[in-house]
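Participant: my questions are about this predicted structure, shown below with the sequence.
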Amino acid sequence: MIRVLLADDQALIRGALAAMLDLESDITVVAQVGTGEEVLAAARETTPDVALLDIQMPGKDGFAAAEELRRNVPGCRVLICTTFSRPGYLVRAMSAGATGFMVKDAPPEELAKAVRKVSKGVRVVDPTLAAESLTHGINPLTSREKQVLLGVLEGDTITETAKRLFLKEGTVRNHLSSAIGKTDTRTRSEAALVAQGRGWL
């Protein structure tokens, strides 16, 4: 029997996934949590074979939870299951130690197949996303460039971003200019949206 831990902040989706997986004769859901903060404790308590993690959750996201599991519960493999099919997310998930990556609009039978494969250590990746990640998946942005672009998404001015990051305004402008070049865009707003869309932020 393959033991599964589910982590998703949307109770309806979490319940639906659990009900669907429990219909399988060789899979049982042993824990359900709604935040990334709860994943490690639940895994230690229930010793799952596979943790099915959403990416965007309160507190720690799915990437951070996957890294924690890799360090502290190495016997538990991670399958990321998310709404967001962003190529950069795939690269980040694999870097965090995930064995598989699926999008939630995949057919239900594919999820059960993926859980079985991941439990055996077989890598499972959405093929379309894998192809896109070869083109856009590697994040070219530095940590500072990511920080200033996140400020743009939050509506911060250059002055506000400079104060928040303890930088000079000219330095912020330089980081933004570099990010615009790396995203092949014309404005900082476009750069932030492209970076977000590719899963780089």
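Facilitator: That came through, no problem. Numbers count the residues shown, from 1 in each chain.
Participant: contacts and neighbour counts: CA atoms only from here.
Facilitator: Fine.
Participant: so which residues make contact with the helix or strand encompassing Met102?
Facilitator: Met102 belongs to strand 100-103 when elements are defined using DSSP states H and E. Residues outside strand 100-103 that contact it (Cα atoms under 8 Å, 6 or more residues apart in numbering): 78-85, 90, 93-94, 111, 114, 118, 123-126.
Participant: report the secondary structure state of the closest residue in space to Gly62 that isn't next to it in sequence.
Facilitator: Residue nearest to Gly62 in three dimensions, not counting chain neighbours: Ile55, with 4.0 Å by Cα to Cα, 6 or more residues apart in numbering. The local conformation at Ile55, judged by DSSP: H, G, I helix; E, B strand; the rest coil, is coil.
Participant: tell me how far Ile180 lies from Ile2.
Facilitator: As judged by Cα to Cα, to the nearest Å, Ile180 and Ile2 stand 46 Å apart.
Participant: what's next to stretch 175-193, contact-wise?
Facilitator: Among residues not part of stretch 175-193, those counted as contacts by Cα under 8 Å, 6+ apart are Pro140, Leu141, Arg144, Glu145, Val148, Leu149, Leu150, Val152, Leu153, Val194, Ala195.
Participant: rerun that using 10 Å as the cut-off
Facilitator: Outside of stretch 175-193, the residues within contact range by Cα atoms under 10 Å, 6 or more residues apart in numbering are 136, 139-153, 155, 158, 169-174, 194-201.
Participant: list buried members of those by neighbour count.
Facilitator: Listed as buried from the contacts of stretch 175-193 are 136, 139, 141, 145-152, 158, 169, 172-173, 194-201; burial here means 16 or more other Cα atoms under 10 Å.
Participant: dropping in the other structure now:
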Amino acid sequence: MIRLLLADDQALVRGALAALLDLEPDLEVVAQVGRGDEVVEAARATGAEVCLLDIEMPGMTGIDAAAALRTALPGVRSLVVTTFGRPGYVRRAIDAGASGFVVKDTPARQLADAVRRVHSGLRVIDPDLAAESLMDGSSPLTERERELLTLALDGATVSAIAARVHLSEGTVRNHLSAAIGKTGASTRSEAARIALDRGWL
């Protein structure tokens, strides 16, 4: 029996996934959480072997939860199951330690098979997203550029961003200018939207 943990902040989605996966004779949902920062402790407490993680969750993203699992419980596998099928997310999830990446409209039988394959040590990636990811390549942004663009998403001024990250305004402008160039955008807010759409943030 493969022991599963489901992490999704939408209770209805979580419940539906649990109901579908519990129908499989070799799968058992042993934990459900609604926050990313609850994943590691719940996996440890319940002996979960595979964690299905949504990307957008309060407390911690699914990608960060995959990285936390890899560090804290290296024997536990993670499978990102998300509505947000952005190619950039695939690379980030795999780099964080996820063993798979599928979208939520994956048929139940295929999802159960993905869980089994991940449990056995294989990697599973939605084929359409894998192809898009190869075409788009990996993110050209540095960690600092990602951080500053994320802050720019909310429309923060350069001075507000500089104060928040303890850098000079000139340094922030230089990083944002580089990010604008890499995304082909005209403004920092446009660059942030492009990066978000590609899954780079």
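Facilitator: That came in fine, so what should we check first? Please read these numbers as outputs of a predicted model, since none were measured by experiment.
Participant: to which residue of the second structure is the residue nearest to Gly62 of the first structure aligned?
Facilitator: The pairwise alignment with the second structure assigns Ile55 of the first structure to Ile55, based on TM-score structural alignment.
Participant: how close does its match sit to Phe101 of the second structure?
Facilitator: 10 Å.
Participant: overlap of the contact sets of these two?
Facilitator: Val80, Val81, Thr82, Gly85, Tyr89, Ala93.
Participant: could you tell me how many residues sit around the closest residue to Asp105 of the first structure other than its chain neighbours?
Facilitator: Of all residues not flanking Asp105 of the first structure in the chain, Thr83 sits nearest, at 7.3 Å (Cα to Cα, 6+ apart). Look at Thr83 of the first structure: counted by other Cα atoms under 10 Å, it has 13 neighbours.
Participant: correct me, but Thr83 of the first structure touches Met57?
Facilitator: No: counting by Cα atoms under 10 Å, Met57 is not a contact partner of Thr83 of the first structure; they are 12.0 Å apart.
Participant: possible to save the shared contacts of Ile55 and Phe101 of the second structure as JSON lines with distance to Ser186 of the second structure, secondary structure and neighbour count?
Facilitator: Formatted as JSON lines, these follow (distance: Cα to Cα, whole Å; DSSP: H, G, I helix; E, B strand; the rest coil; neighbours: other Cα atoms under 10 Å):
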{"residue": "Val80", "distance to Ser186 of the second structure": "33", "secondary structure": "strand", "neighbour count": "28"}
{"residue": "Val81", "distance to Ser186 of the second structure": "33", "secondary structure": "strand", "neighbour count": "25"}
{"residue": "Thr82", "distance to Ser186 of the second structure": "30", "secondary structure": "strand", "neighbour count": "21"}
{"residue": "Gly85", "distance to Ser186 of the second structure": "25", "secondary structure": "coil", "neighbour count": "21"}
{"residue": "Tyr89", "distance to Ser186 of the second structure": "24", "secondary structure": "helix", "neighbour count": "26"}
{"residue": "Ala93", "distance to Ser186 of the second structure": "28", "secondary structure": "helix", "neighbour count": "23"}
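Participant: from Glu109 of the first structure, how far out is the residue most central in space within the first structure?
Facilitator: Taking Cα atoms, centre = their mean as the criterion, Ile55 is the residue nearest the geometric centre of the first structure, at 3.8 Å. Going from Ile55 of the first structure to Glu109 of the first structure by Cα to Cα gives 21 Å.
Participant: which parts of the first structure are helices?
Facilitator: 11-22, 39-46, 62-72, 87-95, 108-119, 127-136, 143-153, 158-165, 169-183, 188-197 (DSSP state H).
Participant: average distance between the first one and the second structure?
Facilitator: Right, the one you point to is helix 11-22 of the first structure. Average distance, helix 11-22 of the first structure versus aligned residues of the second structure after superposition (mean Cα distance after the TM-score superposition for the first structure): 0.4 Å.
Participant: quick one: contacts for Trp200 of the second structure?
Facilitator: By Cα under 10 Å, 6+ apart, Trp200 of the second structure lies in contact with 86-92, 138-141, 146, 149-150, 192-194.
Participant: ok so, going back, how close does the residue nearest to Asp105 of the first structure sit to Leu69 of the first structure?
Facilitator: 22 Å.
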